[in-house]
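J.: quick one: sequence and predicted model below, then my questions.
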Amino acid sequence: MLNLTVHVKPGSRKGPLVVDDAESTPEHASVTVFLQQRAVEGAANDALVALLAKHFKVAKRDVSIIRGHTSKIKHLRIDRS
């Protein structure tokens, strides 16, 4: 299981892109995610889950948003089976 802090940049022209943050440590992983989807009706959250599942090579059901459903800073849990 991996706990991850994610800084989301919705509506970005760079997206979809996952960038590891410099201050990230094994105990506290942190990434910045650029998404093309806008933060409207959960579209950015859905795209975030799909992108991180692909990035970490897990199923979408193994990626869950713990906190920050309506915030740009989110805390996620990734279950690696």
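T.: Nice, I can see it. All figures in this text were calculated on a predicted structure; none of them were measured in a lab.
J.: make it CA atoms for all contacts and neighbour counts henceforth
T.: Fine.
J.: so which residues of this structure form strands?
T.: 2-9, 17-20, 29-34, 63-67, 73-78 (DSSP state E).
J.: quick one: neighbours of residue 20, just the number.
T.: As a burial measure, residue 20 scores 12 neighbours (other CA atoms under 10 Å).
J.: wait, it sits on residue 31?
T.: Yes: with contact defined as CA atoms under 8 Å, residue 20 reaches residue 31; the gap is 4.5 Å.
J.: who's in contact with residue 64?
T.: Contact partners of residue 64, counting by CA atoms under 8 Å, 6 or more residues apart in numbering, are 49, 76-78.
J.: got another, please set it beside the one above:
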Amino acid sequence: MHKKVKVKPNSKQQKIEEQPDGSLTVHLKSPPVDGKANEELIKLLSDKFDVPKSYIRIKSGLSSRQKLVEIDKEG
């Protein structure tokens, strides 16, 4: 499954908002420095979709706020 994700780093609280078009807006506490926000994003998505972190890959937008994330349900 592929999801479009809009990341908002340096937020006061962590939360995931599902948008009407199926994309996600993810509020992260981490700053976008040294991959910390990407690590937090992967952890939050693994909790939401109940899959191990290794099943989630950022396909594009590694250093952007707009990302395309692949979530593999079977590994």
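T.: Perfect, I can see it now. Remember, predicted model here, so these are calculated numbers, not experimental data.
J.: returning to what we had before: out of the contacts of residue 64 of structure 1, which are buried?
T.: 49, 76-78 (16 or more other CA atoms under 10 Å).
J.: residue 60 of structure 1 -> structure 2?
T.: Residue 60 of structure 1 maps onto residue 53 in structure 2, with residues paired by TM-score structural alignment.
J.: and the gap between the nearest residue to its match once chain neighbours are set aside and residue 27 of structure 2?
T.: Leaving aside its sequence neighbours, residue 53 of structure 2 sits nearest to residue 46 (CA to CA, 6 or more residues apart in numbering; 5.3 Å). Distance, residue 46 of structure 2 to residue 27 of structure 2, by CA to CA, to the nearest Å: 15 Å.
J.: more neighbours, those two?
T.: residue 27 (22 against 17).
J.: mind checking what that one lines up with in structure 1?
T.: Residue 27 of structure 2 maps onto residue 34 in structure 1, by TM-score structural alignment.
J.: just checking, its match touches residue 20?
T.: No: at 11.5 Å, residue 34 of structure 1 does not count as touching residue 20 under the criterion of CA under 8 Å.
J.: perfect, I'm done here.
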